[in-house]
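>>> here are the coordinates; sequence isn't available:
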C-alpha cells in the first residue's frame, strides 16, 4: 500500500510517500523558521498562508524523487490535529482535494501519533510494548504503548511543556527563535556549578510534570542581574536550566520503566533531538539495562514521513479506515489517549 502523507500542523510543511512493502520512498520538508524569527514566534496567519504556497511544489518533489505517478497512490493521510486551526485546514483541504481529484481515499491522522511512531522508521525500530516520552511543542507526556492505537497515559505536564519552557527561557536570555536549540547550544559553554535551579515534581509520587516554575526561576535569576548579562553568565544560566529539565525528564522515564516492568524507552518529538537529554537518558538506561530508541534526527521535528507512516500502519491493519469522503474538519485539540486501536 502506497500512502501519501501531508503535515501542516504548525510551521513546517511536510510531504512524504511511504510504501508498506518498500518503506519510505521520499520525503520533503519546508521550515518557516526564518519567516517567524522576525516576530519571535509562530504567527498563525502567516503560517497558514505559507503552507498554501509550499504544499504542491513539495508534492511534485516527492513524486519526482520517488519516480511515482499520482495514479499509483493508494491513500492520502493528513494531519487532522492537534495544531493551529488555520494550518490544519490547509493540509486537510489539500489532502481531500487531491483525494477527490485522484479518486483516492483519505485518512485524518493524529499529529502526536505520528511523532510517537516515528522511531519505527529507524533502521533498528523498537518492538512493542514500550514506554514513550513524547516531548513535542506544547506536549510533554509519558505513555505506555502496546501497539498502534493502544496508548495509555502515565503522566503529563500540568502547565508548561518542556518545549515551551525551552522557548520561554531562551527569550528571557535574549536568544533567537526557535529558542530550544539556541539555549541548548549556549548551555554547552556554561558552568554546571554556577547556578542551581529547581527540579519541579522530581520527587512527586506520580509521573506528571510541571515546568512553569522552572521558567519563573529563570526569570528571577535574570531580573536579579545587572542590566546587561555577560555572555558567560547567560551560558551558565542556560546550563542550569537545561540540566534541570534533563534531570526531571530522565528521572520520570526511569521511574515509568521501573513501575511498568518494561525495558524499552522511546523518545519522540523535537526535544528528543536535544544532545544533553540523549546523553543523560543513555547513561541512566545503561545502568539499569534498559534500551532507548530515538527517531532519526530529521524526523524529530514535524515532518510528512511520520504522517505517511502512521497512516500506513493504521491502514495496514484496517484498509477501510480511509474513505472517499471529502468533507473535512480539523481537531486543534485532540487527546492522544482518546485514539482507539485500528
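Ah, there it is. Predicted model only: the values in this text are computed from it and were never measured. Numbering: from 1, shown residues only.
>>> going forward, measure contacts between C-alpha atoms and count neighbours the same way
Noted.
>>> what number of residues lie near residue 170?
Applying other Cα atoms under 10 Å, we find 26 other residues in the vicinity of residue 170.
>>> which element is it on?
Counting by DSSP states H and E, the secondary-structure element that holds residue 170 is helix 162-172.
>>> Which neighbouring elements make contact with that helix?
With contacts defined as 3 or more Cα pairs under 8 Å, 6 or more residues apart in numbering; DSSP states H and E, the packing partners of helix 162-172 are strand 130-136, strand 139-147, helix 179-187, helix 212-223.
>>> Nearest to residue 331, out of these?
Taking Cα to Cα as the measure, the helices and strands packed on helix 162-172 were each checked against residue 331, and strand 139-147 came out nearest at 15.4 Å.
>>> for the closest one, the distance to its chain's centre please.
Between the mean C-alpha point of strand 139-147 and the mean C-alpha point of its chain there is a distance of 12 Å (Cα atoms, centre = their mean, to the nearest Å).
>>> one more structure, for comparison:
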C-alpha cells in the first residue's frame, strides 16, 4: 500500500553512483528513510586491489534501474508520489557519476519533477541528520573517506566553510595503501580496523605531520612513506613484522591526527557540536577516540551508524531535501563534475 502523502510532506527519490556503489533511496522530509538500497561492487574490485573506473561504470549501467525500482517498492511508493529527484553529480568517477545523473534527469523530465544535484560530501555530512533528529547547524564536521579528508563548519543547511583539508593523500587512501603493503588487501579501512584490534598501538612510533601556518590541515603521505620504509627496513634485516601491531600503530597515528585537529578547531571556533562523516567515520578507533576527546572538552559528539558512513543514497536524499527547501533546482544541463569543490554549484 502506498504511503499517504500529506501536503506538507516532501518525498525525495535519491540516487548515488559516484564510485563503486549503485544506490537509490526514498527519504521523507529529510530525516526519515523509507528505503535505502545499495548494490555494492566491492567483491568485483577486490580482484584488482582497488576500484577500476571502467568496470564501475558498466556495473552501474547494469544495476541502476533495478536499484531504483527496489527503492520505490521497499518504500511502498511510485514515481508519481515523489516530490523531487536528488542525485550526486560530483565529486567522483566521471563515468560512474554520469550513470546516476542520466537516470535522475530522465525520471525528473518524464515525471515533471524538480531535479536537485547534490554534492557527494554534503551527502556524507547530511547522513548525520537521519539518526540524530536533534542535530542542527551550525556544527563542525570531520569528513574522512577514500577520496576526501576535510574539516568543515556547516553554517546552515547546505552552507559550508572549509577550515582544514588534506595536503596530499586522503585518510582512506592511506588506509588502502598501507593495507595493501602489509598484505591485508582491499578494502583497507575495515581490514586495518579489524587487524588493529589484536595489535599494540604503541608498538611502532610513526610521525604525525604538522603543517606550519595551517594548524587544521592534514598530511598522510609522510606517514604512509614511514610505514613503507619501516616494512622495507625490517624485510632487509630478515625480521618478521607483526601485521596487527603495524596496523594498530598506523591507525593510532591517523586517528590522533584527525582527532587533535578536530578538537583544536572546535575549541578555537567556539563550536560545541562535533560530527564525523564518510567511510572512515565507521572506524571503531576513530569513533572511540573522538567520543572521549569530545567528552573531555564538553562537546556534543554525533556520528552516523556504520551503514550510513559508506556511500548510500539515503544521505543524498537528506541533503537534497534541505536544498529543495532552500529553493535549489538544477537544470536539464546538469552534468557530472568529477572534481566538484564543496560549496560550488
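Received the coordinates, thanks. Note that the structure is predicted; figures quoted are calculated from it, not measured.
>>> Would you mind reporting the TM-score between them?
Between these two chains, after superposing, the TM-score reads 0.94 (TM-score structural alignment, normalised by the length of the first structure); 335 aligned residues with a Cα RMSD of 1.8 Å.
>>> Do you have the helices of the stretch 51-200 of the second structure handy? List them.
Under the criterion DSSP state H, counting those that start in this stretch, helices of the stretch 51-200 of the second structure are mapped to 53-75, 94-111, 120-131, 171-181, 188-196.
>>> so how much does the third one differ from the first structure once superposed?
On the superposed models, the aligned residues of the first structure are on average 0.7 Å from helix 120-131 of the second structure, with distances taken as mean Cα distance after the TM-score superposition for the first structure.
>>> which residues of the first structure does that helix align to?
The aligned range for helix 120-131 of the second structure in the first structure is 111-122, by TM-score structural alignment.
>>> Please verify my assumption that residue 131 of the first structure contacts residue 141.
No. If you go by Cα atoms under 8 Å, residue 131 of the first structure and residue 141 don't touch, sitting 10.4 Å apart.
>>> ok, those two, which is more surrounded?
residue 131 (27 against 22).
>>> Aligned to the more buried one, what sits in the second structure?
Counting by TM-score structural alignment, which is the criterion used here, residue 131 of the first structure corresponds to residue 140 in the second structure.
>>> Likewise for residue 59 of the first structure?
Using TM-score structural alignment, the equivalent of residue 59 of the first structure in the second structure is residue 68.
>>> what's its match in contact with, if anything?
For residue 68 of the second structure, the contact set (Cα atoms under 8 Å, 6 or more residues apart in numbering) comprises 15, 23-25, 37.
>>> how about 6 Å then?
Taking Cα atoms under 6 Å, 6 or more residues apart in numbering as the contact definition, residue 68 of the second structure lies against residue 24.
>>> Return the distance of it relative to residue 32 of the second structure.
Using Cα to Cα, to the nearest Å, we find residue 68 of the second structure at a distance of 18 Å from residue 32 of the second structure.
>>> what about the aligned residue in the second structure for residue 330 of the first structure, how many neighbours?
For residue 330 of the first structure, the aligned residue in the second structure is residue 336 (criterion: TM-score structural alignment). Neighbour count for residue 336 of the second structure, taken as other Cα under 10 Å: 24.
>>> Could you look up the SS state of residue 336 of the second structure?
Three-state call for residue 336 of the second structure (DSSP: H, G, I helix; E, B strand; the rest coil): coil.
>>> Could you find the counterpart of residue 178 of the second structure in the first structure?
When the two structures are superposed using TM-score structural alignment, residue 178 of the second structure falls opposite residue 169 in the first structure.
>>> Could you pull up the contacting residues of that match?
residue 215.
>>> which residue in the second structure lines up with residue 255 of the first structure?
Taking TM-score structural alignment for the superposition, residue 255 of the first structure sits opposite residue 264 in the second structure.
>>> longest helix in the first structure, by residue count?
helix 231-260 (DSSP state H).
>>> Which elements pack onto that one?
Secondary-structure packing of helix 231-260 of the first structure (3 or more Cα pairs under 6 Å, 6 or more residues apart in numbering; DSSP states H and E): helix 179-187.
>>> residues in the second structure aligned with the helix it packs on?
With TM-score structural alignment applied, helix 179-187 of the first structure matches the range 188-196 in the second structure.
>>> what about that stretch, how far off from the first structure?
Once fitted to the first structure, stretch 188-196 of the second structure is off its aligned match by 0.9 Å on average (mean Cα distance after the TM-score superposition for the first structure).
>>> which residues touch that stretch?
175-176, 179, 244, 247-248.
>>> returning to what we had before: distance from the helix holding residue 170 of the first structure to the second structure after superposition?
Average distance, helix 162-172 of the first structure versus aligned residues of the second structure after superposition (mean Cα distance after the TM-score superposition for the first structure): 0.7 Å.
>>> Show me what residue 34 of the second structure lines up with in the first structure.
By TM-score structural alignment, residue 34 of the second structure lines up with residue 25 in the first structure.
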